[in-house]
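**Q** no sequence on hand, only this structure:
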C-alpha cells in the first residue's frame, strides 16, 4: 500500500487549496481503500457511491467534498446530483433564509441544472426551495426556465408550485394575474380557481367577464362540483353588488336570461336585478323590476322573497327621505319668522294646486306608495296562486272577495275568471263562477244583466251534466225570488226539452256530444220542475211531468212515492196503485223495499178484506222478489193481514213459511213470534209441534238450547215431567257446562222440584259426560275415581234432600246407615275399582255395577276361553286349583285388596240409597 506521503492522501492535500478544502477535511488512513478505488476508476459511479455510503456518518463538509469530487468526474449523474441536493437542503433548513448556506444551495442548484435541466424532480426541489426563501423574482424566472426546459407532459408537476407562488401575499397582483392567465392556457378547466383569485383580489370586471365566458361555454364542467345555477348566482352577485365597477356587460339581459333559464331561485334573481338598478341610483327602474317580479313569479316562496325585498326597498326610500327632512328641519331652526312665513306660503300654494306629489318633497307620495304596496299583498298573492293554476275555481272566488268594496273590480275579476277557466280542466265547480257573477248583478237589482249572464252560462260546455242543471235551477230560483213564477216554469220546460233529431245528428257527426244534449235527462232538473208544478201548476201538468220522468226511466223510489202520494191526496187511488206497480217493476232490491212496504200498507188499509185475494197475490209477489234478509218484515205484514182479515190457519201457514225463508240469524226471533201467535190463536198445546220443528230446523246450538229450555218449561207447566226431562236430556248435547252454566242450573232446579235420586244422578252423569266430550283433552278415569265421584254425588244428593225439607232425624239415621261398618264384606264378584288402565287380570272377571239397576248381571271377561257346556271326559279330568302367591302381583295385589274393601262399602251405600228412596216415597 502506498504511503500517505506519496499516495491519494498526498494528491488530495496538494489539490485542497484549489478546491477550497480545509485541512481537517483531508482523507484519512481509513479512506485509503476508497481513494485508491476511485483513482483507479474515477468515472464509475459504483466506487464513489460506496465511498459516500461508507462515510454516511461523516460531517456534511467532508461528504460535500466527496460529492464535489464525484460530480466533477461524473457531472451527468442524476443519482449523485439528487442525493447531493437533498443533503444540502437538509443542511440549510435549520438556518434562517439569510444564512450563507442558502446562497451555496442555490449556487449548487444552478450548477446541477446545467446538466439536469430535463429532470423534473430537480426543478421541483429548486422551486420549492426558492418559494421557501421567498425569492419571488428569482422563483418566477426559475419557473419560466423550468416550463421551457421540461416537456409539456411534465408541466403538471410545475404548475401547482407556480400557482402557489401566485397565491403568496407578497406576490404582486399583476404577476399573479399573469401566472393564472398563462396557467389557463395550459388547463382551461381550472377557470374557477382564477375566478376565485380575481374575486379575492377585487378584480370584479375580469371576474365577471370570466364567469360570463364560462357560462357561455356549453362544454364547461366544474372541477369543484358547482352547478351552472350556482355560477349564475355568483355572476349575479358580482354584477349587482359591484355594478359601478363592472362595465361592458349587459347586466339586465344576463339576469333576465337566468330568470328564463333557471326556474328555481327566480326570486333571488329578480331581487338581484332590482338591487343592480338601486346601486346605480335608478330607483324608478328598480321599482319597475320589483313590480315585474311580483307579477311574474310562480310560487309563494319566490313571491315572499321578492315582496319582502320590495317592501324593504320602499321602506328604506321612505326612511332616507324622512332622515333628509329631519336634517333639513334641524338646519332651518335658526331661520327667522319671514322664512317660516315663506314656508307656510309655499305649503298653502302646494295644497291649493293639489300637487302633493311635488318632486321637491315627495314624502307623502312615498308613504302612500308604501301603504298601497302593503294593501296589495293579498291581491298579488292571489295572482301568484292563479298563475300556478288558472283553473282553480275556489281561488277565483277568494280573489273576488278581496274587492268587496269595489264592484267594478269584482265585475272585471268575474269576466276574467269565466274567460280563463276551462270547464274541462277546472279544479272545482266552474258553474259556481257564473252563478256568483249573476247573483252579484241581482244584488244590485240588475236582473236583465243577471239573466244575460245565465243565458251565456247555459251555452258553456261543462264537464258534468249536473253543472249545467245547476245553472238552470239557479236561474229559475232567481225568477222565483222576484215572483216571476211563469217565467221560472217556462225556464224549466225549456231546460228539460229534448233536443231535436237534427241537433242530435249534428252532434253525432261532430263526435263531441256536449252536455246540452244530455241535460234533459238530469234528475236534478226534473225534481225541481216537478216541485214547481206541484206548487204552481195544475194536477194535470204535474202528472204529465211525473209521467215524463217515469218514461225517461230516471225516477228514484222517492219520486215514485211522491207521485203516488199526490194521486192519493187527490183521491186517485187506483192510479196511485198503478204507480206503485210501475215502481216495483222498475226497481230492484234494496231500492224497491220502501215501495213494496208502502204499497202493501196502503193497499191493505184501503181495501182490507174486500180484495183479499189480490192482497195475497201482492204479498206473494213481494216475498218472492225479496232477498232472505228482507223477507221478515214482509212475512209479518202478510201474517197480520191474515190475522185481521183472513184465516188464522193461513196466518199459521205464513208464519211456517217465514221461519223457513228467513236467514238463520233471524230464525230464532221468527220462531218466538210464531210460537207466541200460535199460543194466542190456538192455545198452548199447539206450540208443541212448533217447538219440535224449531229444534229440528238446524238452528245454532245456542238457539236450540234456548228453545229446548222454553219447550221444557212449557211441558213442566203442562204437568208433563217426563217429557220435560227428555227435552233437557236432548238439549244437554248442545250445552257445555263451562260455557252454558245457566242451562245446567235450570235443569238442577227442575230435578230438585220434580225428580228423585236416580234422575238427579242421571243428570250429573250426563253433565259429566258432556263436559268430558267437550273438553280439549279426554281422559279415561279409573274406576275408583268414578266411584269416588259417585260418593261425592251421593253427598250432593243428601244435601239436596236436606234443602228439600227432609227432617233432621231421618237424615241422621240415613247418615249412620251410610257409614261403612267393620264387618262389611265385599261381594265375591266385585271387580277391583282401582285397577290399572289397560290391565286385565287372568283369574278375575271385571264386573260393572249399575246404580240404577241393582239386578244387572255381571259382564263376562272378553279374554276368557269359551269351554263347551258338556265334555265327554268330564268325570276323568280334574282341574287343580292353587292359590297364587301375593309376591307375584306385587303392588297390584295390594290395590286389589283395597278395591275389594271399597266395593264392600259401595254395597252398603246401595242399601242406604234404597232406604233413602223408601223415605222419599213414604213422605210422598
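**A** Good, I have the coordinates. Computed from a predicted model, the values in this text were never measured in an experiment. Residues are numbered from 1 along each chain as shown.

**Q** CA atoms for contacts and neighbours, from now on please.
**A** Will do.

**Q** spatially nearest residue to the residue nearest to the spatial centre of the chain, not counting backbone neighbours?
**A** Among the residues of the chain, the one closest to the centroid is residue 427, at 24.4 Å (C-alpha atoms, centre = their mean). The shortest distance from residue 427 to any non-neighbouring residue, by C-alpha to C-alpha, 6 or more residues apart in numbering, is to residue 392 (4.9 Å).

**Q** what do you get for residue 147?
**A** Using C-alpha to C-alpha, 6+ apart, the closest residue to residue 147 is residue 155 (6.5 Å).

**Q** that neighbour belongs to a helix, doesn't it?
**A** Yes. Counting by DSSP: H, G, I helix; E, B strand; the rest coil, residue 155 is part of a helix.

**Q** now for it, how many residues are close by?
**A** By other C-alpha atoms under 10 Å, 16 other residues sit near residue 155.

**Q** give me the helices and strands touching the helix or strand hosting residue 530, please.
**A** For residue 530, the element it lies in under DSSP states H and E is helix 523-536. Here helix 523-536 touches helix 465-481, helix 485-495, helix 539-552, going by 3 or more C-alpha pairs under 8 Å, 6 or more residues apart in numbering; DSSP states H and E.

**Q** mind listing what's buried in it?
**A** 523-530, 532-534 (16 or more other C-alpha atoms under 10 Å).

**Q** comparing the helices and strands packed on helix 523-536, which comes out most buried?
**A** helix 465-481 (a mean of 20; mean count of other C-alpha atoms under 10 Å).

**Q** ok, residues contacting that helix?
**A** For helix 465-481, the external contacting residues (C-alpha atoms under 8 Å, 6 or more residues apart in numbering) are 429-431, 434-435, 451, 454, 457-458, 462, 485, 487-489, 491-492, 495, 515-516, 518-519, 522, 524-525, 528.

**Q** got it, and stretch 785-801?
**A** Contacts of stretch 785-801 (C-alpha under 8 Å, 6+ apart): 752, 757, 760-761, 764, 811, 833-834.

**Q** top of the residues you listed by neighbour count?
**A** Busiest of the contacts of stretch 785-801 [other C-alpha under 10 Å] is residue 833, holding 25 neighbours.

**Q** this is the other structure I want to compare:
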C-alpha cells in the first residue's frame, strides 16, 4: 500500500490497518485537538478495554511521538512496556529488554528532570545483568536531577553498591558520604570488609573529628574511638607508615591513654601489640616497660604485666624451637645461644621485679601510704643502701598531715634498722629528727617519744630513757595550753599527753625512788591530766609503801576531780580499803555519809549495802536497819523491790517476823502494782505462819485491787487455796464477790480490753481446750478439800429421775466453778 498524505501532515504509516472504524471518533478528536493530551488518554483507555496489545502499543507510540514532552503519556507507555517484559528472562529475551531500554532513553531526552522516570528506568535496569550500564545510568540520574532529588536515587543506588561490593562499591559510597555523612559507620564497615583498613581508619577519624556527628546505632565517642584503635591494632601490618598514610597510631593511642584514665592498661597493651605486630619487638618491649611504670591501678598493672610476660614467653619459645632445630641439624650458633640466654635472664629479672612494680603502683596512687612504704623497705631485705634509700624517699614523700597510717612507726623502724646494725648513734640522730616532725596528732608524737625511750631501754640505758621522757614532758609550771587545740603544733601540746605521762611514771617507778615517783604523780595532778587510773595507781603505790593515810588523801583528791559514774568506782575502792583498814567507826560513818550524800539512785544500792554491813559488824543492828530503810528510798526504781526484800530479811533475822510488818506495809505502798502484788503474797504468807488468818485475809483483799483474774490467775488460786484451808462458806463467797468486782472493774478499762483481745487472738486453740477440760477436775478436788459442812457452789442438787422443776430465784448469787476459774 503506497504511502498517503494524511490531514495532519504526516505520511500514512504502513500499520494503519490497526485503526478500525471504532477508532474513527478518537482519531477525529485527535485531529481537532492535536496539542491536547485528553483525546489521547481517552483513546488509550478505549484501547485498553477493547483493543489488542499491538493496538495499545501503536496508540501509545503515536501519542508519545506527537506529544514528546508529556510526562503522563510517557509514564503510561513505559509502565506498559515494563509490564510487557516483566515475566520474561532478561538473559534469554535480551532483545526485548534492549528495546525497552531504548524507549527509556528516548523518554529521558526531554524528560531528564523527572525523577520518577529515572526511578522506573533504574528499577528496570537492576533486573538486568549489566553492572556497568546500570552504574553509569545511576551517575547520569544524579547529574541530571537537582540535589534535592538525589535521596530518591540513592535509595536504589546504595543496595546496588552493596550487592556489587569491591572497589566499585567503595567509590559509590564515597560519593554517597558527601550527601549523607551520618552513615559513616556503614561506610567504615564496608571498607573493613573490603580490606581497605587505612581508608576505614581515616573514615573513622573523620567521623570522630566531626562535632555534629551522631551515631545511628547509639554508639558514643569512646566506643567509636575504641573500635578505630582496635582496627589499628588488629591490622597493624596492613597499615603503612605514618608519613605515607598520615595516620600516627602511637600518637592516637597515647592521646587516649592521657584522656581515658580507666582504660590505660588496655591501651598500653594495645600500643605494645601494635608495634609487635609490625615486627618492632624492641619498641613493643619499651612500651610495656613504660606502661608498667605509669599505670595507676592494680587492675591495669596486672593486664600490662600479664601481656608483657606472655610476649616474652612467646619470644623465648620461638628462640628455643629455633635452637632445637639447629641442634638437630648439627649447627652451632653462639650468637643465637647468647641471645636466648639474654632473653631468659631478662625474663627472670622481670618476674623478680613484679613485687616492686606492684608496690610502685600503690605508692603512685597514694604516696602518703605509710604501710606501702614499709612493705617496700621489707622487699629489699638486707640490702642496706636500698633500705636506707627507701626510708629516705618515704620521709621526703609523706606529708604527715595527710598520711595514711602511723608515720611515727616509719621513723621508729628507720631507727631500728640502724639499731639492729649496732649503730646506736645514727639511730639517736634519727629519733631526734623524728620528734621534730609535725605529726598529725599529739598521740603520734607521744608514741615517737615512747619509741625513743624503749630503744634506750632495750640497750640498757635506763638513765637515758628517763632523760628522754623528761625532755618530752618538759613544760612551764602553770601550763595554759589546751590539749585539744588543733591550731597548735603537737610539740606544744605533748606535755599534756596522758599516754606519755603514764609511760614516764611507770618508768620512774621502776628505776627511781619513791620521792621522785611522788613528784611525777604530783606534777600530773598539777597539769590536771590525771585520770581515774592515775588516782588508783598513785593510791596503790602509797599503800604498798604503807602510807595508808596518804593513799586515802589521794582517793579524796580523785573524788574532787571526778563526778559520777567515775566517782562511784573510786568510792567503792576507797570505802573497801577504809573498812579493811579498821579505822574508827565514826570516821567510817562520815565517809559513808559523804558517799551517799550526792550519789545517784543508780549507784546507791552497793554503797548502802556496804554501809549497812559495816553497822552490822561494828555498830548497832538498829543503825543498820535505819540505813536499809534509807536505802529503800534512795535506790533506783528497778532496785527498790530487791532492797525491800533484803531489808525484810535483815529485820526478821535481827528482830523477828513481827518487826517486818511496817516494812511490808511501806513496801506495798511504795512499789508498783506488779511488785506490790508479790510483796502482798509474801506478807500474807508471813501472817499465815504467825497464825494471823484474818490479817492474811485482809492482805489478800488489799492485793486483789491490782490483780485481774484473767491475767494473774496465780494470785486468785493462792487465795482460793487459803480460803479452802482456813476459811468458811462466807469468807469463800466474799472472795468470789471480790473477784467478780475486780473483774468488772477491769472490763471497763479500754486499754486493758484491747490487750486482752490481742492475747486471746494469739492463744492456741488446744490451750483453750485444755483449760476447759481441767475445770471439772479442779472442782472435784476443791470439793474434796473443803471442810465438813462446807458446800461448794454448784447449779444445785441433781434432778435426775424427777420431773419437778425447781423455781429459780433471781437474787441468788451464782458461784459456779466455771466462774471461779475465769
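**A** Sure thing, it's come through. Just so you know, these numbers come straight off a predicted model, no measurement behind them.

**Q** wait, which of the buried residues of helix 523-536 of the first structure is closest to residue 388 of the first structure?
**A** Proximity of these to residue 388 of the first structure (C-alpha to C-alpha) peaks at residue 524, which lies at 33.9 Å.

**Q** pretty sure residue 520 of the first structure contacts residue 495?
**A** Yes. Using C-alpha atoms under 8 Å, residue 520 of the first structure makes contact with residue 495 at a distance of 6.5 Å.

**Q** which residue in the second structure lines up with the residue nearest to residue 147 of the first structure?
**A** Mapped onto the second structure by TM-score structural alignment, residue 155 of the first structure lines up with residue 150.

**Q** go on, residue 86 of the first structure?
**A** Using TM-score structural alignment, residue 86 of the first structure pairs with residue 79 in the second structure.

**Q** just residue 427 of the first structure next, same as before
**A** Per TM-score structural alignment, residue 427 of the first structure is aligned with residue 404.

**Q** tell me the contacts of its match?
**A** Neighbours of residue 404 of the second structure in contact, by C-alpha under 8 Å, 6+ apart: 368-371.

**Q** and the residue mapped onto residue 745 of the first structure from the second structure, how many neighbours?
**A** For residue 745 of the first structure, the aligned residue in the second structure is residue 717 (criterion: TM-score structural alignment). Neighbours of residue 717 of the second structure under the rule other C-alpha under 10 Å: 14.

**Q** likewise residue 444 of the first structure?
**A** Counted with other C-alpha under 10 Å, the neighbours of residue 444 of the first structure add up to 10.

**Q** over to residue 152 of the first structure?
**A** By the criterion of other C-alpha under 10 Å, residue 152 of the first structure has 10 neighbours.

**Q** can you check residue 730 of the first structure too?
**A** Count around residue 730 of the first structure with other C-alpha under 10 Å applied: 15.

**Q** so how far is residue 270 of the first structure from it?
**A** 93 Å (C-alpha to C-alpha, to the nearest Å).

**Q** cool, and residue 908 of the first structure?
**A** 115 Å.

**Q** with neighbour numbers in mind, choose between these two.
**A** More neighbours surround residue 270 than the other of residue 908 of the first structure and residue 270, with 29 against 20 (other C-alpha under 10 Å).

**Q** quick one: what's aligned to that one in the second structure?
**A** Residue pairing (TM-score structural alignment): residue 270 of the first structure is matched to residue 268 of the second structure.

**Q** so which strand or helix has that match?
**A** Using DSSP H and E, residue 268 of the second structure sits in helix 264-277.

**Q** got the residue ranges for the helices in the stretch 651-800 of the second structure?
**A** 661-670, 673-689, 693-703, 713-726, 729-747, 750-762, 765-785 (DSSP state H, counting those that start in this stretch).

**Q** buried sites along the fourth one?
**A** It refers to helix 713-726 of the second structure. 715-716, 719-724, 726.

**Q** farthest pair in these?
**A** 715 and 726 (16.3 Å).

**Q** against the first structure, where does stretch 104-122 of the second structure fall?
**A** Going by TM-score structural alignment: stretch 104-122 of the second structure matches residues 109-127.

**Q** the second structure: which residue goes with residue 542 of the first structure?
**A** Aligned counterpart of residue 542 of the first structure in the second structure: residue 517 (TM-score structural alignment).

**Q** how near is its match to residue 498 of the second structure?
**A** From residue 517 of the second structure to residue 498 of the second structure the distance is 16 Å (C-alpha to C-alpha).

**Q** neighbours of residue 703 of the first structure, how many?
**A** When neighbours are defined as other C-alpha under 10 Å, residue 703 of the first structure has 18 of them.

**Q** which element is the counterpart of residue 610 of the second structure in the first structure on?
**A** Matched across to the first structure, residue 610 of the second structure falls on residue 637, judged by TM-score structural alignment. In this assignment (DSSP H and E), residue 637 of the first structure forms part of helix 631-645.

**Q** what range in the second structure matches the helix or strand following that helix?
**A** For helix 631-645 of the first structure, the following helix or strand on the C-terminal side (DSSP H and E) is helix 648-661. Counting by TM-score structural alignment, helix 648-661 of the first structure lines up with residues 621-634 of the second structure.

**Q** so how far does that stretch sit from its counterpart in the first structure?
**A** Compared with the first structure after the fit, stretch 621-634 of the second structure shows a mean deviation of 2.0 Å (mean C-alpha distance after the TM-score superposition for the first structure).

**Q** near the equivalent of residue 620 of the first structure over in the second structure, how many other residues are there?
**A** Correspondence of residue 620 of the first structure to the second structure, assessed by TM-score structural alignment: residue 593. Burial measure for residue 593 of the second structure: 15 neighbouring residues, criterion other C-alpha under 10 Å.

**Q** angle of the helix or strand harbouring residue 593 of the second structure against helix 621-634?
**A** Using DSSP H and E, residue 593 of the second structure sits within helix 585-597. Taking axes from the mean of the first three to the mean of the last three C-alpha atoms, to 10 degrees, one finds helix 585-597 of the second structure and helix 621-634 inclined to each other by 10 degrees.

**Q** can you give me the neighbour number for the residue nearest to residue 852 of the first structure when sequence neighbours are not counted?
**A** With C-alpha to C-alpha, 6+ apart as the criterion, residue 852 of the first structure has its nearest non-adjacent residue at 6.5 Å, and that residue is residue 758. By other C-alpha under 10 Å, the residues close to residue 758 of the first structure number 15.

**Q** alignment lookup: residue 758 of the first structure to the second structure.
**A** Using TM-score structural alignment, residue 758 of the first structure pairs with residue 730 in the second structure.
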